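*Asks:* quick one: sequence and predicted model below, then my questions.
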Amino acid sequence: MSQDSLTGDELVRVLATLGSPHRVRVLAALSQGRAYVSQLARDLGISRALLQVHLKKLERAGLVTAHLELSDDGKALKFYEIAPFSLHLTPAAMAAAAASLTDDALKGPE
C-alpha cells in the first residue's frame, strides 16, 4: 500500500489507526519479524484481548496481515506480520485525498 493508491477515506482510516501508541508499538514489534498473538502480547506487556483489538484495527487498515499455522503439538497459532506500506504525506497528497473523501468519512467514526 502507498498513499498514492489510497482514497481519502482509506487515508483517514490509516491515519486514525496510527493515532494509537499501542498500535504504533505493535507495528514496531512486528517490524522485527512476524509473531503470534501470545508471543506478541508477552513482548509488549499487554493482554491478549487488548492486543487482539489493536491487531484487528491494524488488519482492517491494511497495515498487517494474519494467517493460521499449526504448531508441532497441533495448536493453531495466528501469526501477524506487517503488510508492505509506504506513506509520504505532502500537501499535494493531502489535497488529492481530500478530493476523494466521501460523506461517510466526513461523519467520522461511529
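*Replies:* Nice, I can see it.
*Asks:* use CA for all of it now, contacts and neighbours both
*Replies:* Noted.
*Asks:* give me the contact list for stretch 77-85.
*Replies:* Under the criterion C-alpha atoms under 8 Å, 6 or more residues apart in numbering, residues 1-2, 27, 30-31, 33-37, 62-71 lie in contact with stretch 77-85.
*Asks:* give me the buried positions along that stretch.
*Replies:* For stretch 77-85, burial by neighbour count (16 or more other C-alpha atoms under 10 Å) applies to Phe79, Tyr80, Glu81, Ile82, Ala83.
*Asks:* all strands of the chain, in order?
*Replies:* 35-36, 64-70, 76-82 (DSSP state E).
*Asks:* check it against this one:
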Amino acid sequence: MTSEELLTVLAALGHPLRLQIIAALAAERVHVSELARRVGVSRPLLYMHLERLEKAGLVEGHLELSHDGKSMKYIELKPFQLTLTVPTILAALQADRESEQPSSGERSD
C-alpha cells in the first residue's frame, strides 16, 4: 500500500457518517434506498459518501434487477483490515520510493 492509498482509506474512514454506513453494511448488503433510510440521509448525500468509500476499496455496489424489472443498486462491505502503526506508515512510504525508481531497463540521464 502506498502512502496515497493509505491516505485515501484514512480519509474515507475519517467521517462519522461513513463509519455509520460501514456499520449498517456490517451484517448484510443493502439496497441504496434502504441504506439511506438506515443512516438517515438523502440518496444524493449517501452516494457522495459511498463514492469515497468505493474509491478507498471499502465497499462496492452491484446493479440487480428486481422481480418487477426495476434496476436496483446493492451496496456491500468488502473485507478489510487496517492496522495503523509506525511500520505501516514506513512501508507505505517505502512503496512510494520503490514506485518512483526507474526500472532496470530505463536510463536515468
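*Replies:* Structure received. This one's a predicted model, so the numbers in the text were calculated from it and none came from an experiment.
*Asks:* TM-score of the superposed pair?
*Replies:* Once superposed, chain against chain, the TM-score is 0.83 (TM-score structural alignment, normalised by the length of the second structure); 97 aligned residues with a C-alpha RMSD of 1.3 Å.
*Asks:* dump the strands of the first structure to CSV, plus distance to His54 of the first structure.
*Replies:* Shown next, in CSV, are the strands of the first structure (distance: least, C-alpha to C-alpha, whole Å):
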stretch, distance to His54 of the first structure
strand 35-36, 14
strand 64-70, 11
strand 76-82, 12
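*Asks:* mind naming the longest helix for the first structure?
*Replies:* Of all the segments of type helix in the first structure, defined by DSSP state H, the longest one is helix 48-60.
*Asks:* give me the mean deviation of it from the second structure.
*Replies:* Compared with the second structure after the fit, helix 48-60 of the first structure shows a mean deviation of 0.6 Å (mean C-alpha distance after the TM-score superposition for the first structure).
*Asks:* quick one: that helix aligns where in the second structure?
*Replies:* Helix 48-60 of the first structure lines up with residues 43-55 of the second structure when matched by TM-score structural alignment.
*Asks:* what sits closest to the corresponding residue of the first structure for Lys78 of the second structure if chain neighbours are left out?
*Replies:* When the first structure is aligned by TM-score structural alignment, Lys78 of the second structure is paired with Ala83. Of all residues not flanking Ala83 of the first structure in the chain, Val64 sits nearest, at 4.7 Å (C-alpha to C-alpha, 6 or more residues apart in numbering).
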